[in-house]
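In: Okay, sequence plus prediction incoming.
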Amino acid sequence: MSDTKEKDILRGGQFLVKETKCEDVFTLEDLNEEQKMMRDSTKEFVDRELWAHWERFEKKDYAYTEECMKKAGELGLLSVAVPEAYGGMGMGFVSTMLVCDYISGATGSFSTAFGAHTGIGTMPITLYGTEEQKQKYVPKLATGEWFGAYCLTEPGAGSDANSGKTKAVLSDDGKYYSITGQKMWISNAGFCDMFIVFARIEDDKNITGFIVENDTENGISFGEEEKKLGIHSSSTRQVFFNDTKVPVENMLSERGNGFKIAMNALNIGRIKLAAACLEAQRRIVNEATKYANERIQFKTPIINFGAIKAKIADMATNAYVDEAACYRAAKNIEDRIAIREASGNSHQEAELKGVEEYAIECSILKVAVSEHVQHTTDEGIQVFGGMGFSADTPMESAWRDARISRIYEGTNEINRMLSVGMLVKKAMKGHVDLLGPATAVGEELMGIPSFDTPDFSELLSEEKDLIARLKKVFLMVAGSAVQKFGPDLEKHQMLLMAASDILIQIYMAESAILRTEKNAKRFGEEAQATQIAMSKLYLYRAVDIIQQKAKEGIVSFAEGDEQRMMLMGLKRFTKYTNQPNVVKLRTQIADKVAADNGYTFD
């Protein structure tokens, strides 16, 4: 349990309006010995069982996916997040992120099976189930004796999950519900033993969750395995329920609580999905670097060419930044859970509320990291050239597997709009003070700017100052938009998307800078020279994105003097005092990665 006091932890979304000290963030360099052993044993399993046989996953070897899942269960890897009372390890949120991270690097097929089982297949019962339900089902799921699946999506209910048509009808004797309906895109459907099924009772406003055992003699049937762009050996089928009888005691939580279960499951799923994209990036960087070191063209290894160095540098930088942001948020969640447990909340309530508190950060991470892994796999193919396009190398399959990450756990478009929408709602509830800082930014725009030359003598001081000013950009754009559109803001989706991109870049860039600053203080600046370069490079790219998205937003709703004032403010808030030499930064990063023959920053 964490001894961190509540006053020391920022609430979800408060990173935008309050300063975070580098000493208060958790980084991969803070892992304890137990966590390092868990990471290493997970990597060993992946290397032995998954990476060494990646071709089998491309040949739709569903049986091998199931076999590997059973082996993962035998090693305890399926039980990390399960409380000890139900046969699990009962480890903290950071440790569960760690396993999700390192087990997901070899193949998207296994990563999807693992995530579907340990997350949405098991977690709803541990968090919402009765004691009897948990005792009956969770121990089997924790060991891999049983596998779980999650039936939410329907042909007419995707992002609009609460619009599902599957029905649950109570029997005349009140002993069971009969479920009838069609579910699609169900991961693990081909080998699962149990489903979490969402259905509507009568004309209820919200759906209800049920625990349904897989029994084909009880009105359950399946479609063929879906033909998919990627994750070829992830079993994905339609599931049909035809008068499937479910005991009333298998209702999950209360009637009409299904939509809440689904949304909270997605919050956890989003940050876990981000973690599941980390090791994939590291391995692609490793493979691309090894190939670039070995591939000779024009009598020299291609790693020596600037065009290749730029790709390697950007790929490594994205991985480093994503690690920083994911583990920063994971520790915030873990600490919030500990605080709630210390105050008397049950583990179930503490974890639900702890993750819900950081739903904004979960959406940010889901978008940013899923898009980074897609970019990394794309550049990995490019480094390999023609060989990258060949199915004989893992680059091609990695690119296809990465594509789904921008769709499931809520599309990136949905998550972009959610991140800003949730932040505005938190502000209205008084959980995040946006009004005060936004008003201060408006007053600053009306004032005379300072022409004093700031002192940037301390490490990353200019970058930290720039981050503070980028937050003003968001407050300027979002504050003006809220003032102009009020509750109708949600109808202006393109504006929300632009504001979200600003928010995302701020969180990701700040996370990298805080990680680097913390480690430079304890390990020395020289030891962190490449990490300093990566932090500066990412911030430079973030500033470009923020300038573009802020301008796009400003000109969409402001006119005349207001527009001119905001555009001048944008220029002021995004101005460097000392412009970084981006070519030099990329060269420094790429040379380090090349010398190490891969990614060594974790």
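Out: Here it is on my side, so go on.
In: C-alpha only now, for contacts and for neighbours.
Out: Fine.
In: Pull up the gap between Gly158 and Glu458, please.
Out: As judged by CA to CA, to the nearest Å, Gly158 and Glu458 stand 50 Å apart.
In: So between the two, which is more surrounded?
Out: Gly158 (17 against 7; other CA atoms under 10 Å).
In: Ile179: what secondary structure?
Out: strand (DSSP: H, G, I helix; E, B strand; the rest coil).
In: need the contact list for it.
Out: When contacts are counted by CA atoms under 8 Å, 6 or more residues apart in numbering, Ile179 touches 166-169, 199, 241-246.
In: Take those residues and keep only those in strands.
Out: Among these, the ones falling in strands (DSSP state E) are 167-169, 199, 241-246.
In: Make CSV out of these and add neighbour count.
Out: Converted to CSV, the ones in strands among the contacts of Ile179 look like this (neighbours: other CA atoms under 10 Å):
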residue, neighbour count
Lys167, 22
Ala168, 25
Val169, 18
Ala199, 27
Phe241, 21
Asn242, 15
Asp243, 17
Thr244, 22
Lys245, 22
Val246, 22
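In: so which of these would you say is closest to Pro487?
Out: Distance to Pro487, by CA to CA, is smallest for Ala199 among these, at 30.9 Å.
In: pretty sure that closest one is touching Thr166, no?
Out: Yes: at 4.8 Å, Ala199 counts as touching Thr166 under the criterion of CA atoms under 8 Å.
In: correct me, but Thr143 touches Leu78?
Out: Yes: between Thr143 and Leu78 there is a contact at 6.5 Å, judged by CA under 8 Å.
In: more neighbours, the two?
Out: A direct count of neighbours by other CA under 10 Å for Thr143 and Leu78 places Leu78 higher, at 29 against 22.
In: try this one side by side with the last:
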Amino acid sequence: METVQQDITRGGQFIVKDTACENVFTPEDFSEEQQMMRDSVKEFIDKEVWPNKPRFEKKDYAFTEEIMKKLGELGLLGIAVPEEYGGLGMGFVTTMLVCDYISGATGSLATAFGAHTGIGTLPILLYGTATQKEKYIPKLATGEWFGAYCLTEPGAGSDANSGKTKATLSEDGKHYHINGQKMWISNAGFCNLMIVFARIEDDKNITGFIVEYDAENPNGITLGEEEHKLGIHSSSTRQVFFSDTKVPVENMLSERGNGFKIAMNALNVGRIKLAAACLDAQRRVITESVKYANERIQFKTPIAKFGAIKGKIAEIATKAFVDESASYRAAKAIEDRIQARIDAGNSHQEAELKGVEEFAIECSILKVAASEDCQNCTDEGIQIFGGMGFSADTPMEAAWRDARIARIYEGTNEINRMLSVGMLIKKAMKGHVDLLGPAMAVKDELMSIPSFDIPDYSEVLSEEKEILGKLKKVFLMVAGSAAQKYGTELEQHQQLLMAASDILIEVYMAESAILRAEKNAKRNGEEASKYQIAMAQLNLFNAVEKINNKGKEAIISFSEGDEQRMMLMGLKRFTKYTNMPNVIALRNMIAEKVTEENKYCF
């Protein structure tokens, strides 16, 4: 097993290790098979879903179910399912790619697809017995059955383990009787199977169960009315009530008390897939916005030519590029980790579980970054459309409403921010990531006299990479000093953790964009990659500004006197450019390329 740990960078190690651009996967590295898969999914969505957006906005739940059945017939619900259970057995990157392009047209389908293929199917695939998998997975993989996931309760949201739903063993020991209430259950209106979490007796942790549902023979299961929601209008979302619902003992998922672990690991996969689900949504919003900006004439000029609009187009295009770069970088890291574990003798189940769990920090980072960028993208889309953007007759209004849920489900962004730093510190305590050594080195550096030599920046993005290295030092300085001061009580200082998390997020996202642009510049030449380089530079500039701000906020919150002055001087040193980029020129260059192509083109 040790070979697994040595050969591949561990999750979270990006903050203390430099990654060579050759060692990251980029969308330009998609295989021919992956490109064909992407194009066929896109063709299906363009033909079947995009023209029918109004139906999704009118709460046509039956249409969502109809599209899901078609996806099942095409094999797209079984992308991640091994061939022995009727799936296509594709690697993690391909599953991300399919999720990406299925999810862009409407949040209603994105939610139905994500809930079914992720949290509705994966718990059985990853934790089920051979019998459970043989019985249920083929039906879920083909769309014969649909899955739902019953975790959230009125009193148990972010605190998932506090659920009150009870499972009581029958006197003959053959069944559990489930009683309780679940809420916000996606796909509840058309599912045939539910992953239900309940507590047995006074167990510390909840337990997972596979519960079949047949509307004609409901077995004590009652569904509430469809919820009236801000967005994702045609995603079926209902409350589910259990009244002495009989579940055979053999339908317990994994072991008693293992439900919380199942829930958390299912959410890890859900988080990175949610990031993927935000990618094509951004591309489509950008494309529609640019088309409108090119056509809309004001003061005898297309508004796409105005600097204020160029600024918006450049920023949202850049964020889409960054999110895409980071999502596929992490997906390939997970895929490689899974393969290494399989090669080391792990079962597919164990390899998949541990592979995703290893990169839980990156999954949380991506979920936060992509969901917030997607919301901002749709907001700017409305602004570019002006008054028309506020109208339900244009796609912007629905996109904005649909995007809003992404910051809430799969763990709120606040929870994910705190988780990312908390998990990193736990990894450090286990010796999986050496934070202490690099943090001490940064402390020593703060005491030393800085070098005034001007480095050689002749290599592509060399100054950007140097700055990136310094931004990592900001995180180590802030998180290291805060952990030293508060110890195990650090988790009680939530605003400090949130600031540290924002630094961590900006570093990972900026590094992913820089490495992608550098890899393609080395492969295709700087001229051919100039727009990617420009977006990496623009994003880094924004990251430096945010890290400077969040760094100050954090440092001032827990330090004073000489220590505070030293860290603030360090922050200034670590966020300083030798050659400050011309941000307006970069924005104009990016925006002009997008408007010339009349679509998101990177």
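Out: Great, that's in hand. Since the model is a prediction, treat every value here as computed from it, not as a measurement.
In: hmm, back to that, dump the contacts of Ile179 of structure 1 into a markdown table; add distance to Lys471 of structure 1 as well.
Out: Shown next, in a markdown table, are the contacts of Ile179 of structure 1 (distance: CA to CA, whole Å):
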| residue | distance to Lys471 of structure 1 |
| --- | --- |
| Thr166 | 44 |
| Lys167 | 47 |
| Ala168 | 48 |
| Val169 | 51 |
| Ala199 | 42 |
| Phe241 | 50 |
| Asn242 | 53 |
| Asp243 | 54 |
| Thr244 | 53 |
| Lys245 | 54 |
| Val246 | 51 |
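In: which of the residues you listed map to contacts in structure 2?
Out: Contacts conserved in structure 2 for the contacts of Ile179 of structure 1, using both residues aligned by TM-score structural alignment, their matches' CA atoms under 8 Å: 166-169, 199, 241-246.
In: where's Ala307 of structure 1 relative to Gln588 of structure 1, distance?
Out: The separation that Ala307 of structure 1 has from Gln588 of structure 1, given CA to CA, amounts to 14 Å.
In: higher neighbour count, these two?
Out: Using other CA under 10 Å as the criterion, Ala307 of structure 1 and Gln588 rank with Gln588 on top: 18 against 11.
In: For that one, which non-adjacent residue is closest in space?
Out: Leaving aside its sequence neighbours, Gln588 of structure 1 sits nearest to Thr530 (CA to CA, 6 or more residues apart in numbering; 6.8 Å).
In: To what extent does the helix or strand encompassing that neighbour diverge from structure 2 after superposition?
Out: Secondary structure from DSSP states H and E places Thr530 of structure 1 in helix 529-557. Taking mean CA distance after the TM-score superposition for structure 1, the mean distance separating helix 529-557 of structure 1 from the aligned residues in structure 2 is 0.4 Å.
In: now that helix: which residue numbers in structure 2?
Out: Alignment of helix 529-557 of structure 1 against structure 2: residues 530-558, by TM-score structural alignment.
In: And stretch 284-301 of structure 1, by the same measure?
Out: The aligned range for stretch 284-301 of structure 1 is 285-302, by TM-score structural alignment.
In: re the thing from before, which of the kept ones among the contacts of Ile179 of structure 1 sits closest to Arg515 of structure 1?
Out: Within those, proximity to Arg515 of structure 1 (CA to CA) peaks at Ala199, which comes in at 44.2 Å.
In: Pull up the gap between Gly190 of structure 1 and Ser234 of structure 1, please.
Out: Distance from Gly190 of structure 1 to Ser234 of structure 1, by CA to CA: 9 Å.
In: ok, these two, which is more surrounded?
Out: Per other CA under 10 Å, whichever of Gly190 of structure 1 and Ser234 has more neighbours is Ser234, with 31 against 21.
In: Could you pull up the residues touching the residue nearest to that one when sequence neighbours are not counted?
Out: Counting by CA to CA, 6+ apart, Ser109 is the residue found nearest to Ser234 of structure 1 once chain neighbours are left out, at 4.5 Å. Contact analysis of Ser109 of structure 1 by CA under 8 Å, 6+ apart lists 57, 65, 230-234, 401.
In: got it, and Gly72 of structure 2?
Out: 78, 141-144.
In: Okay, and it sits in which element?
Out: helix 61-73.
In: now the strands: where do they sit in the stretch 101-250 of structure 1?
Out: Counting by DSSP state E, counting those that start in this stretch, the stretch 101-250 of structure 1 has strands at residues 148-151, 167-170, 176-187, 194-201, 208-213, 220-222, 236-247.
In: Quick check: which of the ones you listed is nearest to Ala330 of structure 1?
Out: Using CA to CA, the nearest of these to Ala330 of structure 1 is strand 148-151, at 23.7 Å.
In: and the gap between Val16 of structure 2 and Asn416 of structure 2?
Out: Taking CA to CA, one finds Val16 of structure 2 at 21 Å from Asn416 of structure 2.
In: if you count what's nearby, which of these two comes out ahead?
Out: Set Val16 of structure 2 next to Asn416 and count neighbours by other CA under 10 Å: Asn416 wins out with 24 against 19.
In: Identify the residue nearest the more buried one in space, chain neighbours excluded?
Out: Distances taken as CA to CA, 6+ apart place Ser364 nearest to Asn416 of structure 2, at 5.3 Å, with adjacent residues excluded.
In: thinking the one you found is in contact with Gly270, fair?
Out: No: at 9.7 Å, Ser364 of structure 2 does not count as touching Gly270 under the criterion of CA under 8 Å.
In: which of these two has more neighbours?
Out: In terms of neighbours (other CA under 10 Å), Ser364 is the more surrounded of Ser364 of structure 2 and Gly270; the figures are 30 against 24.
In: and the angle for the helix or strand containing Ile505 of structure 2 with helix 530-558?
Out: With elements taken from DSSP H and E, the one containing Ile505 of structure 2 is helix 494-524. Relative orientation of helix 494-524 of structure 2 versus helix 530-558 (axes from the mean of the first three to the mean of the last three CA atoms, to 10 degrees): 160 degrees.
In: give me every residue that touches Val555 of structure 1.
Out: Gln563.
In: all strands of the stretch 301-450 of structure 1, in order?
Out: Under DSSP E, counting those that start in this stretch, the stretch 301-450 of structure 1 gives no strands.
In: What are the boundaries of the helices in it?
Out: 306-342, 347-357, 359-384, 386-389, 394-403, 412-429, 435-446 (DSSP state H, counting those that start in this stretch).
In: For the strands of the stretch 101-250 of structure 1, state which one has the densest average packing.
Out: Highest mean neighbour count among the strands of the stretch 101-250 of structure 1 (mean count of other CA atoms under 10 Å): strand 148-151, with a mean of 27.
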